[in-house]
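# Okay, structure incoming, though there's no sequence with it:
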């Protein structure tokens, strides 16, 4: 049986929506001319196929051949453009071409489908593509495209099911009210309400982190990228160097360049520290300002490294002349996070230093999936007790003159391929991972880093005044302005920052740490890198971190000794601490309890007054049924009577004829009994005789006479 034009058009529309869902992922990262040419070709081929099919002669073979050729070329267009674009120096990412090919194939199948089975293939492909692109998109508006596709799909499925049901029903019970609009509106409202409920409740998802794509083997411990079907983890982050081993490389034959330290990069980005000794700075400070309450905790300046908040304006940034990109490290993992390198816990009013002694020269050696891992002994038990809270990502060091490894918050362990010597790794005094006994981390070293995720419930339970801390961070992010080009004009940079409400991220982090101490927290600042959300290279499969991405933020200590990070600087994404469903429910109840009471009151009112308002709606529906035919009015009248009977608990028993049931219902009222008998006689003549007519006044009399109140009185009278 040929497919109806409506079914075909709906399937084509869903395939077009699938192609449109890929557009936001490609439009801003590809050559604009090649992208528009590809989309234009798809539109042109679609138009050709439709025009030829519509106006072509059914018996002519040429239109059929032209239509088939256009449909075939439509399916192959993304592949052809991917090849041509690469040949002319404007490469299109293979995964983006693959996604577009899914959409064009779905559209080609929809255009050529001649059966419901073939049409279903197009629906499955387009549905997968829309949901997949929505799930990997960073734009919250992408969900509306998925809702649009689901709306058309629900309409399509309901319509298809209802038409099949129509064919199986006799005329006497054929439905008279279409259900498609109501069903579709209910589905759309349900999707929108569900989306609003869960909006902003989940953290940014890892790209392809759940292994539902074709896998090249491995687990998150041995090969986190491979399990998502994008090659081996080492190759995914270092493929452009074409090296066979990405362990700790001792020579620099692969990379010859000038390497900067973290100190140099901060000097280039936010300016060099002012050349003034610390004694002079302390003499010049105002003793009545914001800082003195914290000087008691800063008597020692153990360790030679420090971080100054009193800096000059930044100079021109240093760029590498021997590299295509100025990346210092590459990151294969979620973006919008921070990679820590140095931590400072002591502040003297101008300079931060570290006085803690968290060093551990002997990490715990553990083998997982035939790979040697080294764990922080203080966190190892938490890793294996709650493996679901562990994320494993890849870091590749390119040109970084340091022995430290940039690592996410709560990094518990690391693994470097083919390296199993325990003396290669350690934890420095400030708690940062480093490689002791070396001048720097060897270039091209790829490290697998396992870090623990912290739930928001743990922060609430383990922090004395979590809400107060959030208020401090929100005030800094809302009422202060980030300006890395500003310089301090006094010897008290923090007081100047509080007065001008403008400064670099190092001042935001300093004030956040100091204010956190005022409300009872232990705090420290952290220097390292920020992985920008727009730094992800789709073609390469990793994010490039450049010297411009140096950043300063703060960490706060929980009561159990663990640390969590806060982001006080506006313009940087805040850390995501996912709440449990129980916490979400409690917050929702606390925020909307007044609405809940109001809704409960409305439902209670509707329940206790249901006889009144349902009766009113039924009467209104009957009064609007006058344009319909007599037989339809008869069915509506019977439906109204049965609905009223259900409201008073007198529904028709299964298998009981309608005539017998209605006559028994009004047996105690002679006047109503005669009306019901005449109504049933007219109904029998109209339905079974085919020539009888129905008196509308008599029909209206039965509908109005058998209202809920009258019916209840008759039933109660019969019982009495």
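That came through fine. In this text the structure is predicted, and so the values were computed from the model without any measurement.
# can we go C-alpha only for contacts and neighbour counts from here?
Will do.
# mind listing what the nearest residue to residue 397 once chain neighbours are set aside touches?
Leaving aside its chain neighbours, residue 397 sits nearest to residue 329 (4.6 Å; criterion: Cα to Cα, 6 or more residues apart in numbering). Contact analysis of residue 329 by Cα atoms under 8 Å, 6 or more residues apart in numbering lists 395, 396, 397, 398, 399, 400, 544, 545, 546.
# and residue 541, how many neighbours does it have?
20 (other Cα atoms under 10 Å).
# My guess is it contacts residue 235. True?
No - contact status for residue 541 versus residue 235: not in contact, 9.9 Å apart, counting by Cα atoms under 8 Å.
# The stretch 351-500 of the chain: helices as residue ranges?
For the stretch 351-500 of the chain, the helices defined by DSSP state H, counting those that start in this stretch occupy 380-385, 456-462, 466-479, 493-500.
# Of those, which is nearest residue 550?
helix 466-479 (18.5 Å; Cα to Cα).
# What are the buried residues along that closest one?
466, 469, 472, 473, 474, 476, 477 (16 or more other Cα atoms under 10 Å).
# I'd like the distance between the residue nearest to the first one when sequence neighbours are not counted and residue 559.
Right, the one you point to is residue 466. Computed as Cα to Cα, 6+ apart, the closest residue to residue 466 that is not its neighbour in sequence is residue 460, at 5.8 Å. Noted for residue 460: a distance of 11 Å to residue 559, by Cα to Cα, to the nearest Å.
# Okay, one more to line up with it:
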């Protein structure tokens, strides 16, 4: 459009205000008529509330939707319809319904007041999550009655959405899918209808300067980051925030009215046939089946032991008193069901290994609920002849076992030394659920001080087992019956020098057979611990050297001509199964004067943790062997020398969790130092030149965006100039019109493009108020806007200084129009 082109005479134009980035367009408060909803909008909100209430009714029925549920739903629907009709007539006189908030609170409290009466006198009850959702349902019901007023619509839809999401998460009925889809369509329709109602009733806009919302966004971001850090500990169970929302992991509290959860509720039904397909419950029948014993698992995992010739057998290099002890062991082999553990085993073929992997990957021997990793002990060994470990003899006399009642449940009370052992951590709670394991010894961690089996309140059901363990007075553990264990972990940093090298447990725990060449083992142990004071520091050094300098290989076997497999492992092959690491750690510590023993059992591996079921399955491949060292006072501590295995530590504090998170971040940064440094330099450079980069992006978008209409092109050019001025501190003042800003401010400072600026000013005014439009972009307009964009660059704005004229604020009864 040329400056000389004829223009139609127009009436005086009202003031034009272009929206500023820091200006928010607000509306004055609605009048009484504005807050009154239209009839279609009221009906839509009431229907959405009814759909949400219906979805919850389906979940509450729990697959048994009967006539009474339909009658209750019908009554609620009639109440919404009649109440909405009556209140709509009142809405002509009531700007705000009287007593609305107190009535909504009263409706919400009704389920909470009724539940204790129901549980006390009617014998029924609801789980906590359904009870809270009943409160929400009643509030939605009250809000649906208030649907004639628009001020309640947003809250009604929000709460209804939450109730629908809860129902979709907890229900599996096919009707829920249809209702959820129907609610989604209705919610979209409500959003559209509510928006256009606002547009139609919008009055004069007011401009108010607002603060940027980056502070709110940053606060929310830090809160989310804090929650993630708190929930990300060493235990996979912490992947759910306990009790934060329904289905988030629970609080660990027992509720006899619950329908499902992490624990075992009383409403689960015990099976009588094929109960392996049922959930583990406390009152399930004790069933028998063909289940593998611990030693069957060892033979499957490590292969069968090698039968050594008689002339090379077990009595090599043993003192007379230990030789007599060995003879006693050999005489009771039949009675003890071949419970020795040999370190000399046959190599497994490839086909056998593949078949074993396929067989053990399908079924778990038992499940563990609680924090992992966890060492579950089944059999300790004390005597070693260079090849084979022999089980530790059980005590012939022991204190009588006692049952105590805690929170109404019977617990077998065992010794708890936490008051005199400073290195013992807080009490830990675990539960094991045996599926198929032929053993009557309860797998338990060290320092177990309580055992609970549901409804077992007789002490004669329990018998003392191997040292520190308890067995049931029956052939095998009951299948699918939870066995709850209370134990304590060990804080290694608080052990200090309490390790005793002159323990009262006897010389058998410090004997090293001659076949293992004790001189070489002692020299190696002294070299590894040179300069380290006695105590746990030496034990930790032995563990670390074995973990870092030796390789775990379950298939590795010593040479057939080796008199002692552990000597071959330490000085020649330097690789082997876990039992070779355990044997080497036990003998190395014995050479330093410590009392040690070998322990076999299972390792609850955190890699097998099932986040959905909230438990860790223990497979046959999790059979494990480790060592234990004696502490002053007769206690034992776990010595885990095999790579890839960890010992459960006490629950970390918040500070320790923060340190662990920082350590993980630092580790990732160190491993990826070069790419992270490059990214950091790029980010610093981008931040330093952020204004220039933003201007280049704006200019590129202005040039490439397809705009055929002259009005759109003019407004885009104005927006580009405004953003440049705002970034350099030369922003258009609040309330200043585009015409006044272009002519009075920019044209006076850039006289070389005054004609182009006047052309843009006239074009913008006509684009806003000319109903017919300006037509396509002419070459003259494109050239003028390009010259303005090149001249009023960001560097030009940055070079402007001095006082800036303050344009007068628009006054008068004109309506303010939003351009951008």
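Yep, it's here. This one's a predicted model, so the numbers in the text were calculated from it and none came from an experiment.
# of all the helices of the stretch 351-500 of the first structure, which lies closest to residue 212 of the first structure?
With respect to residue 212 of the first structure, and counting by Cα to Cα, the nearest of the helices of the stretch 351-500 of the first structure is helix 380-385 at 23.9 Å.
# what packs against the closest one?
Secondary-structure packing of helix 380-385 of the first structure (3 or more Cα pairs under 8 Å, 6 or more residues apart in numbering; DSSP states H and E): strand 411-416.
# Mean deviation, the strand it packs on versus the second structure?
Aligned to the second structure and superposed, strand 411-416 of the first structure gives a mean residue distance of 2.6 Å (mean Cα distance after the TM-score superposition for the first structure).
# Determine the set of other helices and strands touching that strand.
Looks like strand 411-416 of the first structure contacts strand 371-375, helix 380-385, strand 445-452 (3+ Cα pairs under 8 Å, 6+ apart).
# Now tabulate these in JSON lines and tack on mean neighbour count and distance to residue 636 of the first structure.
Formatted as JSON lines, these follow (neighbours: other Cα atoms under 10 Å; distance: least, Cα to Cα, whole Å):
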{"stretch": "strand 371-375", "mean neighbour count": "22", "distance to residue 636 of the first structure": "73"}
{"stretch": "helix 380-385", "mean neighbour count": "14", "distance to residue 636 of the first structure": "63"}
{"stretch": "strand 445-452", "mean neighbour count": "24", "distance to residue 636 of the first structure": "63"}
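# Residue 714 is in contact with residue 668 of the first structure, correct?
Yes - counting by Cα under 8 Å, residue 668 of the first structure does reach residue 714; the two are 6.5 Å apart.
# just to revisit the earlier point, check the gap between the residue nearest to residue 466 of the first structure and residue 470 of the first structure for me.
On the measure of Cα to Cα, residue 460 of the first structure and residue 470 of the first structure end up 11 Å apart.
# residues touching the closest residue to residue 262 of the second structure other than its chain neighbours, list them.
Spatially, and ignoring its direct neighbours in sequence, residue 262 of the second structure is nearest to residue 614 (6.3 Å; Cα to Cα, 6+ apart). Contacts for residue 614 of the second structure (Cα under 8 Å, 6+ apart) come out as 237, 262, 369.
# Filter these down to the buried ones.
237, 262, 369.
# residues in contact with the second one?
For residue 262 of the second structure, the set of contacting residues under the criterion of Cα under 8 Å, 6+ apart consists of 249, 250, 252, 613, 614.
# Run a quick neighbour tally on residue 54 of the second structure.
Neighbours around residue 54 of the second structure, by other Cα under 10 Å: 24.
# That one: which element?
Per DSSP states H and E: residue 54 of the second structure is located in helix 39-61.
# Going along the chain from that helix, find the next helix or strand for me.
Downstream of helix 39-61 of the second structure (by DSSP H and E), the next one is helix 67-90.
# residue range for the following helix or strand past that following helix in the first structure?
Per DSSP H and E, the first helix or strand lying C-terminal to helix 67-90 of the second structure is helix 100-117. Mapped onto the first structure using TM-score structural alignment, helix 100-117 of the second structure spans no residues at all.
# can you pull out the helices in the stretch 1-150 of the first structure?
Counting by DSSP H, counting those that start in this stretch, the helices of the stretch 1-150 of the first structure are 5-27, 32-55, 61-87, 94-112, 116-136, 142-168.
# Quick one: residues in contact with the fourth one.
Contacts of helix 94-112 of the first structure with the rest of the structure, by Cα under 8 Å, 6+ apart, involve 8, 11-12, 15-16, 18-19, 22, 25-26, 42, 49, 68, 71-72, 74-79, 82, 118-119, 121-123, 125-126, 129, 539.
# Buried subset of the residues you listed as a ChimeraX selection?
Buried members of these, defined by 16+ other Cα under 10 Å, are picked up in ChimeraX with:
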select :8,11,12,15,16,18,19,22,25,26,42,49,68,71,72,74,75,76,77,78,79,82,119,122,123,125,126,129
